[in-house]
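A.B. asks: here is my input, please return the structure:
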Amino acid sequence: MTIKVSHSIKPDPTAAATEISSSFSGLTPVVVLFFASSQYDPESISKTMKEKFPTATVIGCSTAGELVSGSMLKNSVVAMALESDAISGIEADVIDLSDRKAPSRAIISLADKFGLKPLELNPDKYVGIILIDGLSCAEEGLMEKIGDLVDIPVIGGSAGDDLAFKKTYVYLDGKVYNNAAVLALIKPASRFELLKTQSFCETGKKLTPTSVDEANRKVIEFNGLPAVSAYAKAIDANETDVASYFMTHPVGLIADGEPFVRSPQRVDGSSIYFYCQIKEGVDLQVLESTDIIADTTADIQKIQEKNGPIKGLINFNCILRTLQLYQDGKNDAYGSIFKDIPMVGFSTYGEEYIGHINQTATMLVFL
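C.D. replies: Down below sits the predicted model:
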């Protein structure tokens, strides 16, 4: 299986794309996946990456940090080239997030190119990769629509802009899109697995949203109390200090014993904004952070013990995990987990795995 990764820290888009294409010399990729810091002009980096790989499907997005085998990077471009012995088929399309019918049209069209109807796609043979405008606040609705249309797993992340929170971009075949998502339907040539890994344990404290502005990802009340008051009580903190606990004590929807993390973003009076939607009346557990390095290492080892060496890995890693790793001085240790694996990824503004989640790494693993 031919999967190769590369990166460039050259600040000029053409120079960066040239360095990456040189490292892929001799390959004929059917797919090139790239993630680029927002320091790169979006039009230039998308155009030049496609020019360097004219026969490949070229997919990418802007980031809040990049990942490549052995390293966590900033202000770089990382890329993965996959040949036909890794990917036997790929079709990709752009979904306009302002068009309610666009997801259905895109999925019907993509499935049709494989000669199938959407629900005929075998989840053991097909997988979706999705990259979404990270400032659109449209991830939940889009993932729900996709889930209604297909049974295959869809994994991905929300594009970033290095914490500027001004504009994020998704890329497909040399073009640039805002308020949009790029959906790629892929048929891997061999086995694959999805991994969702987060580093939290339950505290036993329950918060039930009793008043919610769902569209704006804002919780007004938990347990019938102002959100800030209820959250402070649950973590045994002063109300004035709650924001300092957000990274280490998010909340989670527990399904089959697994937390699906919803991370608080900021305080607004007595309310709390989150990085993803909270549904009224759905019980949440207060979570407490554990060791990202130990947890991720264990999860990767489990896959390898079960399947043998990993042939390639795409890593959608939450920006909040990235910030915590740098804060704790563990960024090099995190990169080292993947030093012997062909891996690329980026720091996201949210992760996609069944739905939209936070403070998680979602990974597509080629075996």
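A.B. asks: C-alpha from now on. contacts and neighbour counts both.
C.D. replies: OK.
A.B. asks: secondary structure class for the residue most central in space within the chain?
C.D. replies: Closest residue to the average C-alpha location of the chain: Gly157 at 2.3 Å, with CA atoms, centre = their mean. What DSSP: H, G, I helix; E, B strand; the rest coil gives for Gly157 is strand.
A.B. asks: these two touch, right, it and Leu131?
C.D. replies: Yes - if you go by CA atoms under 8 Å, Gly157 and Leu131 touch, sitting 5.4 Å apart.
A.B. asks: could you also give me the structure for this next sequence, so I can compare it with the first?
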Amino acid sequence: MNTAEKPYFNKLGPAVSYGGSAKKNAVDAATELHQCLAMARPACVIFFCCVDYDRAQLSDTLAELFGDVPVLGCTTAGEISPLGLPPGSITGFCLSAEHFVVETALLQNLATFSERGAYDTVKEMMQRMENRALAPMAYNSFALSLLDGMSIREELVLSALNEALTGIPLVGGSAGDNLHFRDTHVYYDKQFFSNAAVIILINTTCPFSVLSGHHLVADGEKMVVTKADPAKRIAHELNAEPAALEYCRVMGISLDELNSVSYALHPLSVQVGENSFARSIQQVNDDLSLTFFCAIDTGIVLTKMRDGGLVAEFEDRMEDVVAEIGEPQLVIGYDCIHRRMEAEGKGVYEELSALYQRYKVVGFNTYGEHCDAMHVNHTFTGVVIGEADAFTA
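C.D. replies: Below is the predicted model of the structure:
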């Protein structure tokens, strides 16, 4: 049996277990995942899977194996696992009821999303959590979000959720489908859903730290979005020129070079105060407009960015977190698909993979990263969970 066929896992005390499978058959993969994650008192299981799995088989097998344990998840544009960055796999983690209390909710039909409904849903989750919390809610809780990555509703949903959470950090990612852009799903209550969002509220006795950032540095030249369709995230014109042509001019590439790799290697950002937030291009359209993964609108100024050291920047951030809360039991990671493609294109893929293994990152490559009310791109966003604190239940 070669390494890719073996189940992989690492159990780190009673608080967290994680693992997964690189098997291609959905039943076999779910079975290996269960073997890796099984613990005496699970609070919940969260998984991330390749879109190529037979979803019906995967769903049925997970439901059978995990029974009444809440299982949440989504499809991906790539998985981050204890083996690093293996393609075509399933990975996940289990949180112990000894150290975590979990409340979950599903927001369906995002096309007719109600901000008031989402607000009320989160408030109800928080009220239920108050009665079960293991530690004070305000300082010992965080929320995770998983959204259909083709819904084009992230900004609206995240704004409503963030308002309802009143200071509790929100971290998450938009589900992917290996850059097919047609088939993204979230998983809740033993079935897959499209056009939906999963919200997970977690209270814990473990120390944790939220991190969100990118490695990009401004490279000077700017472009103004002079014509856009915000509802569809399409920029028709940049600097009053067809968007694709102007993007190519600024980046020094030809039109026939435009593809997902070139977008990853030639990033853009918007400046908000002293902070820059990446805006990734999803695809070029027949009319030479550009569709983005994140919000775009007329008047937005886009800045050309360059690589400031993808691997080094992540390592520096993790060293700061370790100094704050100690070595992680687990890092729940939401990593933009363009970072993975950039790592491949620049020859640092194996180095990044090894770094994620070192820091116990389990997560997925997204169509957008969530941090509080922000929906961003080309960013690593996550929650670092440290060893269980002294005031365990």
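A.B. asks: give me the nearest residue to the residue nearest to the centre of the first structure, chain neighbours excluded.
C.D. replies: The shortest distance from Gly157 of the first structure to any non-neighbouring residue, by CA to CA, 6 or more residues apart in numbering, is to Glu351 (4.4 Å).
A.B. asks: how far does the longest strand along the second structure sit from the chain's center?
C.D. replies: When the second structure is parsed with DSSP state E, its longest strand is strand 216-229. Strand 216-229 of the second structure sits 25 Å away from the centroid of its parent chain (CA atoms, centre = their mean, to the nearest Å).
A.B. asks: with the first structure overlaid, report how far that strand is off on average.
C.D. replies: When the first structure is overlaid, strand 216-229 of the second structure sits 1.7 Å from its aligned residues on average, using mean CA distance after the TM-score superposition for the first structure.
A.B. asks: contact partners for the aligned residue in the second structure for the residue nearest to the centre of the first structure?
C.D. replies: Counting by TM-score structural alignment, Gly157 of the first structure corresponds to Gly173 in the second structure. By CA atoms under 8 Å, 6 or more residues apart in numbering, the contact set of Gly173 of the second structure is 145-147, 334-335, 366-370.
A.B. asks: I'd say Ile87 of the first structure and Arg191 touch.
C.D. replies: No - using CA under 8 Å, Ile87 of the first structure is not in contact with Arg191; the gap is 10.6 Å.
A.B. asks: the two - which one has more neighbours?
C.D. replies: Ile87 (20 against 13; other CA atoms under 10 Å).
A.B. asks: how near is the more buried one to Ile155 of the first structure?
C.D. replies: As judged by CA to CA, to the nearest Å, Ile87 of the first structure and Ile155 of the first structure stand 16 Å apart.
A.B. asks: in contact with Gln191 of the second structure, which residues?
C.D. replies: Ser59.
A.B. asks: counterpart of it over in the first structure?
C.D. replies: In the first structure, Gln191 of the second structure lands on Lys175 (TM-score structural alignment).
A.B. asks: for Ser46 of the first structure, see how far away its match is.
C.D. replies: Taken as CA to CA, the span from Lys175 of the first structure to Ser46 of the first structure is 6 Å.
A.B. asks: do the same with Ser22 of the first structure
C.D. replies: 17 Å.
A.B. asks: ditto for Gly252 of the first structure
C.D. replies: Per CA to CA, Gly252 of the first structure is found 36 Å from Ser46 of the first structure.
A.B. asks: between the two, who's got more neighbours?
C.D. replies: Ser46 (29 against 25).
A.B. asks: where's the alignment partner in the second structure of that one, which helix or strand?
C.D. replies: Here Ser46 of the first structure is matched to Ser59 in the second structure, going by TM-score structural alignment. Counting by DSSP states H and E, the element that carries Ser59 of the second structure is helix 55-66.
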